[in-house]
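Colleague: All I have is the shape, not the residue letters:
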């Protein structure tokens, strides 16, 4: 059998099919990973503060049936944290005052990515929103971020 025959025989065709299939599976895994904006369910820390898991209560147990998103200490004064899995941004404009807004930019529906410099920021097209009331502070967005209801119980923050 010549070298040329070995390269075009049934074994080579089987190897090609196997490699082609493996490549398709690898591409599907990569695409699935790239298609998700979920950062593991926790907060995307922005202006400080640790990430908090999306399941259970940050304090160790659910209180009054509400699922805690964060502890008050996790939200820096003058800043905030984005919780993409829950679709909310929690801010603390002044000490002890907590606000919450939808985490989807009103410009073209991109998720906001961080809270920095006193604004909630969308890095898709650089819209900026106030941490106090969600109003537009810059960029192409023309509508404010909708407010969300939250409840602060002790040191726990949950959606109301």
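Modeller: Received it, and whenever you're ready, just let me know what you need. Note that this is a predicted model, so its numbers are computed, not measured.

Colleague: Could you use CA atoms for every contact and neighbour count after this?
Modeller: OK.

Colleague: Need the residue closest to the centroid of the protein.
Modeller: residue 84 (3.2 Å; CA atoms, centre = their mean).

Colleague: correct me, but that residue touches residue 102?
Modeller: No - between residue 84 and residue 102 there is no contact under CA atoms under 8 Å: 9.5 Å.

Colleague: hey, where'd the strands end up in the chain?
Modeller: Counting by DSSP state E, the chain has strands at residues 44-45, 68-71, 79-83, 88-94, 97-102, 114-116, 119-122, 127-130, 136-138, 150-153, 156-159.

Colleague: Could you list the residues in contact with the longest helix anywhere in the chain?
Modeller: The longest helix of the chain (DSSP state H) is helix 10-34. Contact with helix 10-34 is made by residue 6, as judged by CA atoms under 8 Å, 6 or more residues apart in numbering.

Colleague: Next up, a structure to set beside the first:
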């Protein structure tokens, strides 16, 4: 006698995984889950350095002792008054984007790696190296980043 097996019905909507991947950052928990699936396998590479036309940012927008995360792939810091540095926001752990600032650290929320605003070096977390430094030059009251 042959065994009767039920065949699953055709799916009519997106899968749970597709919904999670599309819903980046809706809720902190979902944002972390989404980023985890988005950053793929653990290659541990340093990640790409952003390229293209330099981005202009006003010096006044960057707090002394703090940082500004640009809409582009850059983070710009001012560790000390008048000293500006820029870094790629691509986390060297698995390529997620640094998306938060906590005290004097840049934070990759995917796996909680922390990087110094002073020099982009790794402070903690699974990342093995720091963020890649990006060229930044002064242009009057602005900075040209990248």
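Modeller: Looks like it arrived, so ask away. Here the structure is a predicted model, which means the values were calculated and not measured.

Colleague: Any idea what the TM-score comes out to?
Modeller: Once superposed, the chains reach a TM-score of 0.62 (TM-score structural alignment, normalised by the length of the second structure), with 105 aligned residues with a CA RMSD of 2.5 Å.

Colleague: The second structure: matching residues for stretch 100-114 of the first structure?
Modeller: Aligned using TM-score structural alignment, stretch 100-114 of the first structure spans residues 86-100 in the second structure.

Colleague: longest helix of the second structure?
Modeller: Using DSSP H, we find that the single longest helix of the second structure is helix 28-38.

Colleague: now residue 160 of the first structure: how far from residue 149 of the first structure?
Modeller: 5 Å (CA to CA, to the nearest Å).

Colleague: same deal with residue 83 of the first structure?
Modeller: Distance from residue 83 of the first structure to residue 149 of the first structure, by CA to CA: 14 Å.

Colleague: Distance-wise, check residue 115 of the first structure relative to residue 133 of the first structure.
Modeller: In terms of CA to CA, residue 115 of the first structure sits 13 Å off from residue 133 of the first structure.

Colleague: More neighbours: those two, which one.
Modeller: residue 115 (28 against 16; other CA atoms under 10 Å).

Colleague: Surely the more buried one touches residue 81?
Modeller: Yes - at 6.3 Å, residue 115 of the first structure counts as touching residue 81 under the criterion of CA under 8 Å.

Colleague: For stretch 65-74 of the second structure, buried residues please.
Modeller: Neighbour counts over stretch 65-74 of the second structure (16 or more other CA atoms under 10 Å) mark 65, 66, 67, 68, 69, 73, 74 as buried.

Colleague: Stretch 97-105 of the second structure too?
Modeller: So, applying 16+ other CA under 10 Å, buried residues of stretch 97-105 of the second structure: 97, 98, 99, 100, 101, 104, 105.

Colleague: Serialize the residues you listed to TSV and add fields for distance to residue 13 of the second structure.
Modeller: Putting those into TSV (distance: CA to CA, whole Å) gives the following:
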residue	distance to residue 13 of the second structure
97	29
98	32
99	31
100	33
101	37
104	44
105	41
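
Colleague: Quick check: the two most widely separated of these?
Modeller: Pairwise distances across those (CA to CA) peak at 17.4 Å, for the pair 97 and 104.

Colleague: Residue 150 of the first structure maps to what in the second structure?
Modeller: Checking TM-score structural alignment: residue 150 of the first structure goes with residue 136.
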